[in-house]
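> Sequence and predicted structure, then a few things I'm wondering about:
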Amino acid sequence: MTDTTNTTVVDERADLLEALAKHRHFLRFTTRDLTDEQAGARTTASALCLGGLIKHVTSVERAWAAFIVEGPSAMPDFSAMTEADFAKRADEFRMLPGETLAGVLAEYEEVARSTDELVAKLPDLSASHPLPRAPWNEEGARWSARRVLLHVIAETAQHAGHADIIRESLDGAKTMS
């Protein structure tokens, strides 16, 4: 009898990383050929801009990767955040003075590389931690590394869709055509 456990884990990791890479690509692709000013432009009723979306996804991926390793202590206690904390957090959704699209994309690439390395080295995708305190998290819920990665994939895909709408509103360019 052949042991397929290791092959299954390797395949699962490859599948998760491939899905994440695909959605990262779509998100980054929305910024092709843009200036820093365009990357920071609001083109819809939303306050979102392309550079800000990439900053946000970078922050989210970094935080969840830290959660996989460190547990809830790596995440903010959203239930205890002040108005000033939320205002500072809002800065990740926009391009701030001095920020460049190239710099935002480079930071995203660095975080992506770090996450990919973490996933490749994780001893167990089923290892879990309790979720951090947040109004949107179920009290007492736990997420495995696998579940965290699925969340990061979903978040990246969702924001890639937002980015596509923002880019189309900016200059008519579309990700898929």
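Received the coordinates, thanks.

> For the rest of this, base every contact and every neighbour count on C-alpha atoms.
OK.

> If we ignore the residues flanking it in sequence, what's nearest residue 160?
Excluding the flanking residues, the one nearest residue 160 by CA to CA, 6 or more residues apart in numbering is residue 27, at 4.4 Å.

> contacting residues around that neighbour?
By CA atoms under 8 Å, 6 or more residues apart in numbering, the contact set of residue 27 is 54, 156, 157, 159, 160, 161, 163, 164.

> And the fifth one, which helix or strand is it part of?
Same thing as residue 160. helix 145-171 (DSSP states H and E).

> Pull the distance from that helix to the chain's centre.
8 Å (CA atoms, centre = their mean, to the nearest Å).

> That one - contacts with which helices or strands?
Secondary-structure packing of helix 145-171 (3 or more CA pairs under 8 Å, 6 or more residues apart in numbering; DSSP states H and E): helix 5-29, helix 50-70.

> Please tell me how far the residue nearest to residue 160 sits from residue 108.
11 Å (CA to CA, to the nearest Å).

> Report the set of residues contacting both of these two.
residue 54.

> Quick test: name the residue nearest the centre of this protein.
residue 57 (3.3 Å; CA atoms, centre = their mean).

> who are the neighbours in contact with that residue?
Counted by CA under 8 Å, 6+ apart, residue 57 has contacts 108, 155, 156, 159.

> Reformat the residues you listed as JSON lines; add neighbour count and distance to residue 84.
Shown next, in JSON lines, are the contacts of residue 57 (neighbours: other CA atoms under 10 Å; distance: CA to CA, whole Å):
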{"residue": "108", "neighbour count": "22", "distance to residue 84": "25"}
{"residue": "155", "neighbour count": "17", "distance to residue 84": "24"}
{"residue": "156", "neighbour count": "28", "distance to residue 84": "26"}
{"residue": "159", "neighbour count": "20", "distance to residue 84": "25"}
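
> Got another one to weigh against that:
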Amino acid sequence: MTTNERDDLLESLAAHRRFLLHTVQGLTDDQARKRTTVSELTLGGLIKHVARTEKGWIDFIVDGPAAIAMTENSYAEHADGFVLHEDETLAGVVAEYELIAKRTDELVRTLPDLGAAQPLPEAPWFPPGASRSARRVLIHIVAETAQHAGHADILREAIDGQKTMG
């Protein structure tokens, strides 16, 4: 079976999203807020972070560098993105993530040119004058999701022994 680049991207995104979301199946909100390692990471916070990160990068593809430009509040907003607050629910952040994922998938299907690039905003972690193509951004989203799915698997195993694989 042959696939095209867009199908490959969609398949990769779907697979890593499944792994990530598997780690929170059957958890309570309190379990999703629980720190199970010495890090600050929680399962609810990871879902929230991955969703916000994906949204930000998709906004970048569509709207350009202002979508991810650093502001005075950016660092606090970034840190807050890892926290499932008492007024938030795991079901709520999962639902938000699913909506963001649908938007991303639709963009992958319909974007006229995956090679279309946007300039990156000025930031210490981006080379001056650099840009990113939609393709490279989508590959980054796949990598980000996969990395955090691995983190989530460790956190979940510490709660009740459940593993995504194995």
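All right, it came through fine. Computed from a predicted model, the values in this text were never measured in an experiment.

> Could you tell me the TM-score of the two chains?
Once superposed, the chains reach a TM-score of 0.95 (TM-score structural alignment, normalised by the length of the second structure), with 165 aligned residues with a CA RMSD of 1.4 Å.

> quick revisit: return the closest of the contacts of residue 27 of the first structure with respect to residue 41 of the first structure.
Within those, the smallest distance to residue 41 of the first structure is 11.6 Å, found for residue 163 (CA to CA).

> and the residue lying closest to that closest one once chain neighbours are set aside, what is it in contact with?
Distances taken as CA to CA, 6+ apart put residue 50 closest to residue 163 of the first structure, at 5.8 Å, once the chain neighbours are dropped. Contact partners of residue 50 of the first structure, counting by CA under 8 Å, 6+ apart, are 30, 31, 39, 40, 41, 163, 166, 167.

> Repeat the analysis, applying 10 Å as the threshold.
When contacts are counted by CA atoms under 10 Å, 6 or more residues apart in numbering, residue 50 of the first structure touches 27-28, 30-31, 34, 36, 38-43, 56, 93-95, 101, 159-160, 162-167, 170.

> Residue 54 of the first structure now?
Shown in contact with residue 54 of the first structure (CA under 10 Å, 6+ apart): 24, 27-28, 31, 39, 60, 92-95, 101, 104-105, 107-108, 156, 159-160, 163.

> now do residue 145 of the first structure
When contacts are counted by CA under 10 Å, 6+ apart, residue 145 of the first structure touches 64-65, 67-69, 119, 122, 124-129, 151.

> now the angle between helix 50-70 and the helix holding residue 160 of the first structure, please.
170 degrees (axes from the mean of the first three to the mean of the last three CA atoms, to 10 degrees).

> okay, the angle between helix 145-171 of the first structure and helix 5-29?
Helix 145-171 of the first structure and helix 5-29 are oriented at 20 degrees to each other (the same axes, to 10 degrees).

> average offset between helix 145-171 of the first structure and the second structure?
Helix 145-171 of the first structure differs from its equivalent in the second structure by a mean of 0.5 Å after superposition (mean CA distance after the TM-score superposition for the first structure).

> That helix aligns to what range in the second structure?
Per the alignment by TM-score structural alignment, helix 145-171 of the first structure matches residues 134-160 in the second structure.

> list the buried ones in that stretch?
134-135, 137-138, 141-142, 145-146, 148-149, 151-156 (16 or more other CA atoms under 10 Å).

> on that earlier part again, the second structure: which residue goes with the residue nearest to residue 163 of the first structure?
Match for residue 50 of the first structure (TM-score structural alignment): residue 43.

> And for residue 62 of the first structure?
Checking TM-score structural alignment: residue 62 of the first structure goes with residue 55.

> Surely its match and residue 67 touch.
Yes - the criterion here is CA atoms under 10 Å, and residue 55 of the second structure meets it with residue 67 at 9.4 Å.

> Next, show the common contact partners of those two.
residue 61.

> out of these two, which sits in the more crowded spot?
Neighbours were counted for residue 55 of the second structure and for residue 67 using other CA atoms under 10 Å; residue 55 has more, 21 against 17.

> The spatially closest residue to that one that is not a sequence neighbour: how many residues sit nearby?
Nearest residue to residue 55 of the second structure, sequence neighbours excluded (CA to CA, 6+ apart): residue 100, at 6.1 Å. With neighbours defined by other CA under 10 Å, the count for residue 100 of the second structure comes to 19.
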